[in-house]
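> could you look at this predicted model? Sequence included:
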Amino acid sequence: MAHQTGLRRAQLAKLTGCNLETIRYYEKVGLLPPPPRSANGYRVYSPDLVQRLQFILRARDMGFAMEETRSLLSLTDSGTQTCAEVKLKTEAHLADVRQRISNLRRIEALLSQTASQCSGDNVPECAILDILRPEEGYATGH
């Protein structure tokens, strides 16, 4: 094996703020290719792999799912990506994020209304539990 220069996994983790196990996981699922090994058997992460991990971490921070990240990486890996393709994927993700925000706002309003109906007293009766219980004859299927 040729002598390789680069970072070992622990150094990569420290540099990027990514957990060692997460790096292993990304290798296992193919988001990060297996790095070459040095003569003494250590994995050696090149600057390209550091940049790839940073890309993955940024995508994760922006809420992209693993498959969405994989899709974005495949576009860049092939070198055939167009801004239009990336924008289309990003706009689809943005629509999903907006939908989740809308759902969370609805849940927040419902929880706020429900919590306001609770006395908070140290008694067995609880308005919150009453609201959560299905009504008589009400089908519980979703």
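Sure, I can see it.
> only C-alpha atoms for contact and neighbour calcs from this point on.
Fine.
> pretty sure G141 sits in a helix.
No - looking at G141 with DSSP: H, G, I helix; E, B strand; the rest coil, it is coil, so not inside a helix.
> and it, how many neighbours?
4 (other C-alpha atoms under 10 Å).
> ok, R100 next?
R100: 12 neighbours (other C-alpha under 10 Å).
> what's stretch 111-120 in contact with?
Stretch 111-120 is contacted by residues C126, A127, I128, I131 when judged by C-alpha atoms under 8 Å, 6 or more residues apart in numbering.
> putting a second one here so we can go through both:
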Amino acid sequence: MSRKTIGILSRECGVKVTTIRYYESIGLIREPDRTDSGQRIYDDAAVERLNFIRHARDLGFPIEAIRELIDLQESPGTDCASVDRIARSQLADVRRRLNQLEALEAELKNMITNCKGGVIDDCKVLQTLSNHDQCLDVHDAHKEFTPIGS
């Protein structure tokens, strides 16, 4: 069994030290053993768990879904229907965000296409940004966009 400091774990897994500490504080990673001087020491299980979390985050899974997946992972004989439900929910969320991005792309293309150059006073980009009625789509001007990975 290898024993790693938090710095080594951070480098090997590509996760910042502060993020590792955060995952510990919210219970995604078990509190590690410590040396007599108080230094955190991580085992291979911590490396596997952190890699799992990082990969899930890269795929956009929210923390609560990752927590649920970890809980399910600790019951290997359980039916995987819950895991499938979580993955399908994540896929639906990604599709929703893709639709948002496509709508944003269309709006931006429209603004740029309608911009013929000239002076700022006649700028179609600025006019569209100033007047929501000039948009192609009736989208919620105050709706917060959900970026990938949040």
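Structure's in. What do you need? Predicted model, so just to flag it, every value in this text is computed and none were measured.
> in three-state terms, label the residue mapped onto P124 of structure 1 from structure 2 for me.
Using TM-score structural alignment, the partner of P124 of structure 1 in structure 2 is D121. In three-state terms, and counting by three-state DSSP, D121 of structure 2 is helix.
> average gap between the strand or helix carrying E21 of structure 1 and structure 2?
Using DSSP states H and E, E21 of structure 1 maps to helix 20-28. Averaged over the aligned pairs, helix 20-28 of structure 1 sits 1.2 Å from structure 2 after superposition, using mean C-alpha distance after the TM-score superposition for structure 1.
> mean deviation of the top helix by length along structure 1 from structure 2?
Looking across structure 1 with DSSP state H, the single longest helix is helix 83-116. In the superposition against structure 2, helix 83-116 of structure 1 averages 0.9 Å from its aligned positions (mean C-alpha distance after the TM-score superposition for structure 1).
> related to what we said a few turns ago, adding distance to L31 of structure 1, write the contacts of stretch 111-120 of structure 1 out as JSON lines.
Listed next are those as JSON lines, based on distance: C-alpha to C-alpha, whole Å:
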{"residue": "C126", "distance to L31 of structure 1": "48"}
{"residue": "A127", "distance to L31 of structure 1": "48"}
{"residue": "I128", "distance to L31 of structure 1": "44"}
{"residue": "I131", "distance to L31 of structure 1": "45"}
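> show me which of the residues you listed is closest to Q99 of structure 1.
I131 (25.4 Å; C-alpha to C-alpha).
> how much space between that closest one and H142 of structure 1?
According to C-alpha to C-alpha, to the nearest Å, I131 of structure 1 and H142 of structure 1 sit 17 Å apart.
> now for the helix holding E21 of structure 1, which elements pack on it?
helix 9-16 (3 or more C-alpha pairs under 8 Å, 6 or more residues apart in numbering; DSSP states H and E).
> packing partners for the helix it packs on?
helix 20-28, helix 47-61.
> and with 7 Å instead?
helix 20-28 (3 or more C-alpha pairs under 7 Å, 6 or more residues apart in numbering; DSSP states H and E).
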